[in-house]
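J.: Sequence isn't available, so here's the structure alone:
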């Protein structure tokens, strides 16, 4: 039995900031307003008026620290885990970019081998290959296709308990069957990299889709199709009150007014902020790769964002969750409490994780402490001081 007391911090939870002490016993929070006798042998962190929040949760990121999950090595997985943990992310969902089916299965295999050494991982997110060629973004077109029944069966078998999220385009062939199977198996299915009109997207939400991946990025809005004005994925997400959305809040991918509009319409309960980070996150690299380290996957880092070499599209961000925190307040003009909620409590709900995302009694003690400049001072994971 071990105790840890966080003293004198400005605790952010439930939309409020309150100065109080938090007591942790083993891996759980046991008292969010402690004022009693300090237990014998208790370790003490003097937060000294710094902010104390639940650990950050990132439901969409591809890499960091110079590595990508598609490297499919234990070295890569552990380095990415460490990079984001040091930046306050205590729970993350390793995300695959569109690749061959063999590589996707290799990713699943590597995840299973590494999970004990990467305690801040929570399943896998497959972003592709079941996405639209018209909205491919930086994904390679030749890898994109509709799901086959054989692939669905293999994914559900090999990825049982491991695959937590899938981003797909509902307008593809066989997608209704795909959605039903994923829903049956408790997998969070998101519309993303999709050319769907609003009617297709709204039907998909009834068939099992419940989320939209990086809203405004490869998720079209109102446009003309054959001289007829059609609404798109964005409007469908706004119309369905149950649907959650994520936005890349790096200050590059989402325009200020667009992000603020999403928060105004959906509310902080339905909006998660994500990094969509690539391997250069947490480094000073000027060139890198999206996915496997092969020439065709090369990207450049320019103006604080990853781009394809021809500059035709963004390829992902170089952000960490600590950057989302700062950008949320300083760039997007959100309140600190709303920003924290959208990188803690809301993503936990989207993932269905019921004991993380808030500083609350009986919750797992995943905690991030940061100063007034949003610099990460301390990180606690499962009740243990990591940084």
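T.: Happy to help now that I have it. Bear in mind that the values here come from a model prediction, so they are computed numbers and not experimental data. Residues are numbered from 1 along each chain as shown.
J.: okay, CA-based contacts and neighbour counts for the rest of this
T.: OK.
J.: can you give me the helices in the stretch 151-300 of the chain?
T.: Assignment of helices within the stretch 151-300 of the chain using DSSP state H, counting those that start in this stretch yields the ranges 175-184, 198-207, 233-239, 256-266.
J.: Equivalent analysis for the stretch 1-150 of the chain, please.
T.: Counting by DSSP H, counting those that start in this stretch, the helices of the stretch 1-150 of the chain are 74-86, 101-114, 149-158.
J.: Columns mean neighbour count and distance to residue 287 on top of these, output as JSON lines?
T.: What follows is these, written out as JSON lines (neighbours: other Cα atoms under 10 Å; distance: least, Cα to Cα, whole Å):
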{"stretch": "helix 74-86", "mean neighbour count": "21", "distance to residue 287": "18"}
{"stretch": "helix 101-114", "mean neighbour count": "17", "distance to residue 287": "23"}
{"stretch": "helix 149-158", "mean neighbour count": "13", "distance to residue 287": "33"}
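J.: put this beside the first:
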């Protein structure tokens, strides 16, 4: 197969922004990259565009009208991946909301096949081990304490494909559960929690390396009781999820997290209504109304995920939070790759898989490539 040469006004690499730059793709992998004039006439040229790694969504529940908690999660996953790929996401996790152990076990087993096939990067359990007082859009009656047997049951059902588990460390057995989860090689993320600052620090010491949508569904920051957010953000070993949609966080907090010692990870937390019509949806057995760009529980008005896509998150971060484009892109690419231990994606580097996204001058998606194959972007 002959190589594909792509040139752009900017190419965002781990080390620098090449202005202008070029990338060569051969057999689905990045074979070379450089700055200045490309070595030959490019096959695709974007004189006003930015070439970046394909986006990686580490926390996503659905899109296009489908959810990973659907009765047929494997079929839903293929549709979800396709609609988010149009917006530049070439790697995604399957996040599952709280459900019965039986439902979660079946969903994990079905989705594990798609992880092994390369359709998904892994599975994220957002529940059932969450605080009932900070549950957000999770069914209270299905929440439970993290007993070793239930953790083993779900982790073994995943056959090594569960890459991340959100947990409230204040629950009985919470710190031991973090050690058990990380013992399986998964990321333990502090979230949906009422933990205070000291307990959050203990959770990090026990092995937690991430914060699930920091500031959302967790104990608030207070000048005498700083809570878990500060503990997570002041630690350079922690990855902090950010939902940059203008609904979950004020732009100043997006900027604050991006400038903190922790490494910002842009996520969508998207539910089925992302890339679909507004209206009423089901999220883990709870009724959600989507209107005016927001998803909220019908019962109490609580935020219930988002309808965000990662390209929109990058645009929001740049336009409204004042984050430099290269930093915003890295929060949607190499930082989530590092959080999840994905070594083949997230960077424009020789030898890595050729997952790329081209952003136009308006930061809208102009083109998407996955494993060296071009896909039609969203219209």
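T.: Received, thanks. This structure is a prediction, so every number in the text was calculated from the model and none was measured.
J.: Any idea what the TM-score comes out to?
T.: TM-score for the superposed chains, counting by TM-score structural alignment, normalised by the length of the second structure: 0.93, backed by 372 aligned residues with a Cα RMSD of 1.9 Å.
J.: if we can go back for a sec, which of the helices of the stretch 151-300 of the first structure has the highest mean neighbour count?
T.: Between those, the one whose residues have the most neighbours on average, counting mean count of other Cα atoms under 10 Å, is helix 233-239 (a mean of 21).
J.: Just give me the neighbour total for the nearest residue to residue 204 of the first structure once chain neighbours are set aside.
T.: Once flanking residues are discounted, residue 204 of the first structure sits nearest to residue 170: 6.2 Å by Cα to Cα, 6 or more residues apart in numbering. Neighbouring residues of residue 170 of the first structure were enumerated by other Cα atoms under 10 Å; the total is 32.
J.: how near is residue 170 of the first structure to residue 3 of the first structure?
T.: Using Cα to Cα, to the nearest Å, residue 170 of the first structure is found at 49 Å from residue 3 of the first structure.
J.: what's the answer for residue 277 of the first structure, then?
T.: According to Cα to Cα, residue 277 of the first structure stands 34 Å off from residue 3 of the first structure.
J.: Pick out whichever of those two has more residues nearby.
T.: When neighbours are counted by other Cα under 10 Å, residue 277 comes out ahead of the other of residue 277 of the first structure and residue 3, with 29 against 21.
J.: any idea how far that one is from residue 49 of the first structure?
T.: Relative to residue 49 of the first structure, and taking Cα to Cα, residue 277 of the first structure is found at 30 Å.
J.: cool, and residue 198 of the first structure?
T.: Relative to residue 49 of the first structure, residue 198 of the first structure is positioned 47 Å away (criterion: Cα to Cα).
J.: what are the ranges of the strands in the stretch 251-387 of the first structure?
T.: With DSSP state E, counting those that start in this stretch as the criterion, the stretch 251-387 of the first structure has strands at 271-274, 287-289, 298-302, 305-307, 314-316, 367-370, 376-381, 384-385.
J.: ok so, going back, any idea which of the helices of the stretch 151-300 of the first structure gets closest to residue 387 of the first structure?
T.: The minimum distance between residue 387 of the first structure and these falls on helix 256-266, with 31.5 Å, by Cα to Cα.
J.: and the closest one, what does it pack onto?
T.: The helices and strands touching helix 256-266 of the first structure, judged by 3 or more Cα pairs under 8 Å, 6 or more residues apart in numbering; DSSP states H and E, are helix 233-239.
J.: residue contacts, the residue nearest to residue 204 of the first structure?
T.: The neighbours of residue 170 of the first structure, taking Cα atoms under 8 Å, 6 or more residues apart in numbering as the test, are 176, 191, 194, 196, 200-201, 204.
J.: rerun that using 7 Å as the cut-off
T.: 191, 196, 201, 204 (Cα atoms under 7 Å, 6 or more residues apart in numbering).
J.: shouldn't the third one be in contact with residue 236?
T.: Yes - here residue 201 of the first structure reaches residue 236: they are 6.2 Å apart, a contact under Cα atoms under 7 Å.
J.: Can you lay out the strands of the stretch 251-387 of the first structure as TSV showing distance to residue 339 of the first structure?
T.: Listed next are those as TSV, based on distance: least, Cα to Cα, whole Å:
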stretch	distance to residue 339 of the first structure
strand 271-274	8
strand 287-289	29
strand 298-302	26
strand 305-307	21
strand 314-316	21
strand 367-370	14
strand 376-381	15
strand 384-385	24
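J.: closest to residue 34 of the first structure out of those?
T.: Comparing those against residue 34 of the first structure with Cα to Cα, the closest turns out to be strand 367-370 (16.1 Å).
J.: which part of the second structure lines up with that closest one?
T.: Residues 356-359 of the second structure are matched to strand 367-370 of the first structure when aligned by TM-score structural alignment.
J.: distance between that stretch and the chain's centre?
T.: Mean-position distance between stretch 356-359 of the second structure and its chain equals 18 Å (Cα atoms, centre = their mean, to the nearest Å).
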